[in-house]
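**Q** Dropping the sequence and predicted coords here.
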Amino acid sequence: MTTAVVTGAGVVSPNGLGADAFWAATLRGDHAVKPMDRYDTTRFGCRLAAEVRDFEAARHLPSRLIPQTDRMTQFALAASDWAIADAALDTTDLARTDLGVVTAGGAGGFDFGQRELQKLWGEGPDHVSAYMSFAWFYAVNTGQISIKHDLRGPTGVLVAEQAGGIDAIAHARRALRGGAAVVLTGGMDSSLCPYGMAARIAGGRLSTRDDPDRAFLPFDPDSDGHVPGEGGAILVVEDERRARERGATIHGEIAGHGSTFDPPPHSGRPSNLGRAVELALDDAGLGVDDIGVVFADADGSPESDRAEADALVRLFGPRGVPVTAPKTMIGRLCSGGAPLDVVLALRALREGVIPPTIKVTPGHAVDLVRDRPRPFTGTAALVLARGHNGFNSALVLRGPGKDH
């Protein structure tokens, strides 16, 4: 059976552009949650976010693409370039139909959509961009990446909020097993414009605090919801044998995946997150004792955190495995969050160090890696992601030195 490995990663994160910068910033505990300054937030109930402040589209993209694309797509296109460069991937010897792209989308191009709606009502329909027909769409990142790199093989988009970032990677592995040679995958989101923030605030899940140090506290008794962020990661995934034949650096293996759906709210039935973990472990052929670290979903709402902590305690025992949530530094990035956790998990396995969770004092029986990195010797990691309205996904990763 095809073994899917990651050979390249491109990262756009609020605390670093590029995988190396992101990893270093995360180990340092660089906190990117700050008051938003793109517009007047006085009337908004949430005024904090983790913004990508050092990305200039004109430095990374052809000028012709900038008026066609939303901010999230500009992130995705740049990250796909960086991922391909990181993988040292030359596709000229491959059929274009053997090259695919599968991404996750959650919010779509809110920023682009808001600008065009303002033009419609302020200046008239003749001033609305023709690119509005697709730039707002949650599937546009897949389309634009496939066009830019001439990828004509399996394509798709997964929409499951935070969980979609894991499901897209799993679908990329499925495409490899179906015959594709290389698949670009991951997730990218950006909806911090007034239109996007109004929609997120209406969902009732954001923190309303103004202190960046106290606004996003997953697993903490003082939790108050989460802080939004923007960005994500694009990965190059290919068959291990092909990667080794071409001399590629292998970051790690996508070993197992599981996804489930929760019962309706207020049904009295428990979350199925634990079942997703069990499915992922079975798929990887591993047991709970093989997992050296868990990258938690860490929603920041008391109910979701309790359900996740309960699932971890049931599976691993009280404080039975190191747990970390570096997203406390960068907020929740919707479909982009889990791919960033995958990048961190693969680097943690390679470097033997777990990045920290900052600002949190846990109130659950989980062994949270707090405030500073922790050395470890594990060979497998578990990444969890939960999407609003009941999506649960789990991904098991193995380090590059693991024998198969």
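**A** It's in. Residues are numbered from 1 along each chain as shown.
**Q** okay, CA-based contacts and neighbour counts for the rest of this
**A** OK.
**Q** In space, what's closest to L273 - neighbours in sequence excluded?
**A** The spatially closest residue to L273, leaving aside those adjacent along the chain, is N392, at 5.5 Å (CA to CA, 6 or more residues apart in numbering).
**Q** second one coming, line it up with the first:
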Amino acid sequence: MHRVVVTGLGCVTPIGSTIEDVYSSLLSGTTGIGPFDSLPFLPDGVAPFGLRFTQMAQVRDFNPQAHLPSGTIAGSDRTSQFALVAARQAAQHSQFNQHYAPHRMAAVFGCSTGGRISEEAETAKLYTRNARPHPLTVIRTMANAGASHVSIDLGITGPVLTLSTACSSGTHAIGLAFQMVRSGMADAAIAGGHEAPLSYGFLRAWDSMRVVSATQCRPFSADRDGMTLGEGAAMFTLETLASAQARNAPIYAEIVGFGMSADATHITNPASSGAASAMRAALMDAASAPGAPSFESLLEQVGYINAHGTGTQANDSTEAAAIHDLFGPRASTIPISSTKSLHGHSIGATGAIEALITLLALYHGKLPATAGTLVVDPTLNLDVITRAPREATPQLALSNSLAFGGLNAVLALRPYA
């Protein structure tokens, strides 16, 4: 069983499209959530009516022409373009694809909605004008397009696949890639999540569920009123510790455990037992490594939780209950934050973006604040970090993803020393 470390990072997010910019936004509490006064992703002739909310987290500085050739742009949706740019950054940081045989590298991505913008634009033309869909519609909209484009771009011929588990997609993808490298199935992997779902139909559908904040996402706040939708991507390169050390690669953190579970109760109402089970599984997985501390010791070592924290009444109270179920009396003393108040909820990409932020928190010894939350809901009895980042050096951190469908995924990370 190999130890697995992160040697490359890449991102395209509403709070920055470089690692440096993302970290700067975390320190300053600069949010990527803002009003949408124009909706460039709407099909021609469609007016943005019927929405109760006016804000979301868009990647506002993304210009595909600055990164990709015209042929790739023509044949890809915005979500795949995010994946490509973020994956290139991660590969450049680590240079991993120059050190491993193509068939020994893997690419595992999470994406929930596929090429939603392209699909909606073409079906709108079809249904309103009986216009023939663009001949590249299929390859633009398939959910695995991002992984396939990255495979071609980086020359990866080993396992390449996309997972779709709603809001846990990115975390499931990183966890599976971690297991592949740890077991020796792959020598190295690039993994993460990408999503560009902000189409008019997507926004209207979420609006109908009445879970989107009419103002702005405020996780764990006493006055929270829902989530804020977003988009983006985050990617990691993973390899064994021994290989990374041998080639003197940069090491940002070590992934030590991965847990997953299903609530098996309700398609949208979360169950605290499922979330607690996934966190427990991640720590038990970490404890199973040769020479690792016991589960009980690892439970004591957890010094930060990057919560799923959507800002809805149901999620935040359920996640709080799960933390109390697992950690008992310690639950109220563990620093917790949800960074969705900065980058929004980007569905399949959100777990990867939050894993990136968790890693940066460990690497720099500064835990991000839950922006916008001024008064924490006292019924939750949690140590939610508010107003400003908190200096700390956790021995171990958890990054939680809790998805519709009751699908939960949790990563356990520790600083590399």
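**A** Sure thing, it's come through. Note that this is a predicted model, so its numbers are computed, not measured.
**Q** Report the TM-score for the pair.
**A** The TM-score (TM-score structural alignment, normalised by the length of structure 1) is 0.93; 394 aligned residues with a CA RMSD of 1.9 Å.
**Q** picking up where we left off before, what's the match for the residue nearest to L273 of structure 1 in structure 2?
**A** N392 of structure 1 maps onto N408 in structure 2 when the alignment is built from TM-score structural alignment.
**Q** with structure 1 superposed, average distance for the host helix or strand of that match?
**A** N408 of structure 2 is located in strand 407-414, with elements delineated by DSSP states H and E. Strand 407-414 of structure 2 differs from its equivalent in structure 1 by a mean of 0.8 Å after superposition (mean CA distance after the TM-score superposition for structure 1).
**Q** which residues touch that strand?
**A** Residues from elsewhere that reach strand 407-414 of structure 2, judged by CA atoms under 8 Å, 6 or more residues apart in numbering: 165, 168, 171-172, 175, 253-263, 274-275, 278-279, 282-283, 286, 355, 359, 362, 394-402.
**Q** before we move on, what about stretch 247-260 of structure 2?
**A** When contacts are taken as CA under 8 Å, 6+ apart, the neighbours of stretch 247-260 of structure 2 outside the stretch itself are 3-8, 93-94, 172, 175, 178, 244, 277-286, 359-360, 362-363, 407-416.
**Q** For PyMOL, what selects the buried ones among those?
**A** Entered in PyMOL, the line below selects the buried ones among the contacts of stretch 247-260 of structure 2, by 16 or more other CA atoms under 10 Å:
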select buried, resi 3+4+5+6+7+8+93+94+172+175+178+244+277+278+279+280+281+282+283+284+285+286+359+360+362+363+407+408+409+410+411+412+413+414+415
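**Q** Would you report which members of the contacts of stretch 247-260 of structure 2 are assigned to strands?
**A** Counting by DSSP state E, the contacts of stretch 247-260 of structure 2 place 4-8, 407-414 in strands.
**Q** got those as JSON lines, with distance to L126 of structure 2 columns?
**A** Compiled in JSON lines, these are given as follows (distance: CA to CA, whole Å):
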{"residue": "V4", "distance to L126 of structure 2": "48"}
{"residue": "V5", "distance to L126 of structure 2": "47"}
{"residue": "V6", "distance to L126 of structure 2": "45"}
{"residue": "T7", "distance to L126 of structure 2": "45"}
{"residue": "G8", "distance to L126 of structure 2": "42"}
{"residue": "L407", "distance to L126 of structure 2": "34"}
{"residue": "N408", "distance to L126 of structure 2": "37"}
{"residue": "A409", "distance to L126 of structure 2": "38"}
{"residue": "V410", "distance to L126 of structure 2": "41"}
{"residue": "L411", "distance to L126 of structure 2": "42"}
{"residue": "A412", "distance to L126 of structure 2": "46"}
{"residue": "L413", "distance to L126 of structure 2": "47"}
{"residue": "R414", "distance to L126 of structure 2": "50"}
